[in-house]
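Asks: I would like to see how this sequence folds:
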Amino acid sequence: MPPPSALDIRTSSVVRLIKEESSYHKELASAKKSLEKMLAGEEPDEYELRQQRKVVEETKAMIPEVRTRLQTALEALKFQLELQKSPESEPAQCKEKAQKAIDDAQKLLGEALE
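Replies: Purely as a prediction, here's the structure:
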């Protein structure tokens, strides 16, 4: 089996970062829900509240970081795809997968701007 091409590597990177951002959004929703439960309870423990608030803030802080890395990886993938314009350079399947990753990333980044 041949080693993965640069296009495959860049595509995998973008796909991974899309999943990572989605994971942080899910984690943030879960942490907020947990914090709300704690606040709704009778006499919540201040230490636990501080810790949960810290989790929420740290998770929020990671989303822009992942988004920045995704933008960088997206630009690298677009550049790599441009380099692979000749039909025989990469299999069509790899190019289609790369284009789908580009479309998904642009959709995700576009939603973030709204």
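
Asks: from now on I want contacts and neighbour counts done on CA atoms only, so please keep to that.
Replies: OK.

Asks: run through who's touching stretch 73-88.
Replies: The contact list for stretch 73-88, computed with Cα atoms under 8 Å, 6 or more residues apart in numbering, reads 6, 7, 10, 11, 13, 14, 90, 95, 98, 102, 105.

Asks: one more, please, to line up against the first structure:
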Amino acid sequence: MAPRSQLEIVTSSVTRLVKEEASYHRELEQQIERIKKLESSQDDDDENKEFLAKQENMAMEETKKVLPSLNQKIVDSVKELEALIAEESQKGTEGNAAHITAAQEAIAKAKTAER
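Replies: Coordinates of the predicted model:
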């Protein structure tokens, strides 16, 4: 089996980063819902309520801190992938057509991903 080309590696990297970003957004939504649920609960006697709310808020803030750096990684990887596509297109090798198409699809997904 031939080693993977740089185009394939960066394409899979962009795809992975987009999936990871979507996962963090889902996690953030879940944390927000848990915080709302804790805040709206009528059980004022619960001694753990304040502690749980504080923990959920800390987790939410940590998740929010990850998103900007992850977004920058995606932007950088997309730029690298676009450069590799241009390079491969100039070479004109027909065997790379499928890899170029996959790379272009990964770029499209990255640009339309939730930000």
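
Asks: need the TM-score between these chains.
Replies: The TM-score (TM-score structural alignment, normalised by the length of the first structure) is 0.89; 110 aligned residues with a Cα RMSD of 1.4 Å.

Asks: quick one: buried ones out of the contacts of stretch 73-88 of the first structure?
Replies: Among the contacts of stretch 73-88 of the first structure, those scoring as buried are 7, 10, 11, 13, 14, 95, 98, 102, 105 (criterion: 16 or more other Cα atoms under 10 Å).

Asks: and those, which is closest to residue 26 of the first structure?
Replies: The shortest approach to residue 26 of the first structure among those belongs to residue 105, at 17.4 Å (Cα to Cα).

Asks: check which helix or strand that closest one maps to.
Replies: Residue 105 of the first structure is located in helix 92-113, with elements delineated by DSSP states H and E.

Asks: who's in contact with that helix?
Replies: With Cα under 8 Å, 6+ apart as the test, helix 92-113 of the first structure has contacts from 7-8, 11, 14-15, 18, 67, 70-71, 74, 77-78, 81.

Asks: helices of the first structure, residue ranges please.
Replies: For the first structure, applying DSSP state H gives helices covering 6-40, 46-83, 92-113.

Asks: quick one, the longest one and helix 92-113 angle?
Replies: The reference is to helix 46-83 of the first structure. 140 degrees (axes from the mean of the first three to the mean of the last three Cα atoms, to 10 degrees).

Asks: report the distance from helix 46-83 of the first structure to the chain centre.
Replies: Counting by Cα atoms, centre = their mean, to the nearest Å, helix 46-83 of the first structure is centred 7 Å from the centre of its parent chain.

Asks: what of the shortest one?
Replies: Computed by Cα atoms, centre = their mean, the separation of helix 92-113 of the first structure from the middle of its chain amounts to 12 Å.

Asks: what comes up buried for that helix?
Replies: For helix 92-113 of the first structure, burial by neighbour count (16+ other Cα under 10 Å) applies to 95, 97, 98, 99, 101, 102, 105, 108, 109.
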